[in-house]
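Trainee: Have a look; sequence and predicted model below, questions after that.
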Amino acid sequence: MVSAVFHSPLDASSMNPSNAPSAPERPAAKVAPSVATVAAPSRPPFDWRGLWLRVLPPIFGLGLLVGIWALVSVSTGSSIPSPAATWEAAVKLFSDPFYRNGPNDQGIGWNVLSSLQRVAVGFGLAALVGIPVGFMIGRFTFLSRMFNPLISLLRPVSPLAWLPIGLLVFKGANPAAIWTIFICSIWPMVINTAVGVQRVPQDYMNVARVLNLSEWKILTKILFPAVLPYMLTGVRLAVGTAWLVIVAAEMLTGGVGIGFWVWDEWNNLNVQHIIVAIFVIGAVGLVLEFALIKLASLFTFEEVKA
């Protein structure tokens, strides 16, 4: 009688005399998925927690500011206008921001544009002078040792202390305000550019010396690309400082400008417009800062960003 013996797959593999690994088993045939399953890819769930973390904190911050403002308004007997009254004044003010009723009665839009024009002129002159001076100070040790004491002496001086010098030299309020912007904007650009040049790796300069590159090629091919992130940081700091100073300078010099407009509203005892101007000054400064940060991030290496 012949007996049949049935072995499991494990027994068959153990009885293999060569003990060689067996060929991989073919997977069992799978049932083809339905058309609906293929057409609908799985989507990650929406990150509601991340959305709330981005949206709620600014809302709570603004709510806290408005709440403190309302409490101060009530506690001072409405000598400080309430948020609601200030909002109504702002709506009326921005309904026609570019009106003209004479040289000393213009809308808030014209005043902001006049201040931005002064900042642009003073800042542009400071950039034309400060950035090349920063390159030279960082590049040459003799110039660095010569100018460092002067910069350390003049940089801490309040920008408004330079305003009388501008009035004396230029004999006009508008050039004196531009001079004040120039003198307060130049230091961040000089210092940051010089620091950027001094932090260029010495290996780069050694390669330039081996290749016998001219000073112009060293400046354009090595120094400028490496220093650009530091230079843009100085530009950003200079613009913020210039926008801070122009308001105080215009309060003293007069004319058309957001600083003079604030002072004129104070003389008219219109505190609501003063509060509106504070928010406008802050918003314009925020836009300038954000725009320059975005510009700097386009030319900044990752290690400098960190």
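Mentor: Done, it's in.

Trainee: okay, CA-based contacts and neighbour counts for the rest of this
Mentor: Will do.

Trainee: What about R54, how many residues nearby?
Mentor: Around R54 there are 11 other residues, counting by other Cα atoms under 10 Å.

Trainee: another one to put next to it:
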Amino acid sequence: MVSAVFHSPAEATPSPSGGGLGRGHARPASSQSANEVPLAAAGAPTPALPQGGREEQPGYDWRELFLKVLPPLFGMGFLVGIWAVVAMTSTSNFPSPADTFRQAMVIFGDPFYQKGPNDQGIGWNVLSSLKRVAMGFSMAAAIGIPLGFMIGRFTFLSRMFNPLISLLRPVSPLAWLPIGLMVFKGANPAAIWTIFICSIWPMIINTAVGVQRVPSDYMNVARVLNLSEWKIFSKILFPAVLPYMLTGVRLAVGTAWLVIVAAEMLTGGVGIGFWVWDEWNNLNVKNIIIAIFTIGIVGLLLEFALIKLATAFTFEEVKS
């Protein structure tokens, strides 16, 4: 393509007809250059610049914006549409989206009111549930992550704990609640115990798997250099296992937020789970629906925050 358009001066041949250019004659300055004649002959279009000689900037990609915004809006509209149809066809006075929205404006207008130990705003109930989740989750992380490192690092511990984990992990978290009530003699510590026992398994398993998947070349280099166990942990294992560990943390938080609602329904007290059960006893379905959306939004925010944390501490090759 280039050779068809651009020709060197040595390849130019004189015109056979009288053009005023014979062999050895100089070409007039006003005539076209050798590079310009083939361009015109080939009919190649000349790129036109806009006024001012500057290139046009690409416009905003509205299509990409629509692909990001419209599908979630259609999904929410689909949910609200089904909800409205159920409300119109229900014979049990199921609340409509408009009625629930008006009730939500009232509830979130004063979410932190206090009128007694069992009559508090939805904000206090959410904070109480988050406090229990934080306490149970912190204890699970303090025990589960180091235990996962040891299980993945030492074969004897792996063979020792694998049967126990396989036996206890499938047990429903709520099955541990009566054990907590019997041992701790209180509803609040029993709920925290339930969060602890359901959060520890994802962190143990993911951390141990991450340790076992560390390339053997890294460990061979550590043995050659005669590194201490602390050096192996801080310089080799921890950076390599961090993505797996954060994945276990994210799974554990999601499980803990699911379990706390059910645990609070059974134990009572202040909490979003007890708030849902109390509103059911009062036959206030609108508040139950508001609580469901609140639980979902809080869980979504927790998930989003932990994904951002995991992305910030993950190497580029792991992200890809």
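Mentor: Alright, I've got the coordinates. Keep in mind that this is a model prediction, so the values were computed, not measured.

Trainee: TM-score of the superposition?
Mentor: Comparison of the two superposed chains (TM-score structural alignment, normalised by the length of the first structure) gives a TM-score of 0.89, and 285 aligned residues with a Cα RMSD of 2.2 Å.

Trainee: Tell me how many other residues surround the alignment partner in the second structure of S75 of the first structure.
Mentor: Aligned by TM-score structural alignment, S75 of the first structure pairs with T89 of the second structure. Counted with other Cα under 10 Å, the neighbours of T89 of the second structure add up to 10.

Trainee: Please apply the same query to the one 10 residues further on.
Mentor: By other Cα under 10 Å, the residues close to D99 of the second structure number 11.

Trainee: how far away is it from A84 of the second structure?
Mentor: The spacing between D99 of the second structure and A84 of the second structure, counted by Cα to Cα, to the nearest Å, is 11 Å.

Trainee: Please apply the same query to W193 of the second structure.
Mentor: Relative to A84 of the second structure, and taking Cα to Cα, W193 of the second structure is found at 40 Å.

Trainee: The two: which has the busier surroundings?
Mentor: W193 (27 against 17).

Trainee: Can you give me every residue that contacts the more buried one?
Mentor: G136, L177, G180 (Cα atoms under 8 Å, 6 or more residues apart in numbering).

Trainee: Pull up the gap between E302 of the first structure and L228 of the first structure, please.
Mentor: On the measure of Cα to Cα, E302 of the first structure and L228 of the first structure end up 13 Å apart.

Trainee: Look at these two and report which has more neighbours.
Mentor: L228 (19 against 8).

Trainee: That one -> the second structure?
Mentor: So L228 of the first structure corresponds to L242, using TM-score structural alignment.

Trainee: how big is the offset of the helix or strand that match falls within relative to the first structure?
Mentor: Element membership for L242 of the second structure (DSSP states H and E) is helix 238-267. Compared with the first structure after fitting, helix 238-267 of the second structure has a mean deviation of 0.2 Å; criterion: mean Cα distance after the TM-score superposition for the first structure.

Trainee: With stretch 128-140 of the second structure instead?
Mentor: Stretch 128-140 of the second structure versus its aligned partner: 0.3 Å mean (mean Cα distance after the TM-score superposition for the first structure).

Trainee: what's that stretch in contact with?
Mentor: 188, 191-197, 199-200, 252-253, 256-257, 260-261, 270-273.

Trainee: do stretch 77-85 of the first structure as well
Mentor: V66, W69, A70, V72, S73, V74, V271, Q272.

Trainee: Give me the buried subset of those.
Mentor: W69, A70, V72, S73, V271, Q272 (16 or more other Cα atoms under 10 Å).

Trainee: What is the mean deviation of the helix or strand harbouring the first one from its aligned residues in the second structure?
Mentor: Element membership for W69 of the first structure, per DSSP H and E: helix 48-75. Between helix 48-75 of the first structure and its aligned stretch in the second structure, the superposed structures give an average distance of 0.7 Å (mean Cα distance after the TM-score superposition for the first structure).
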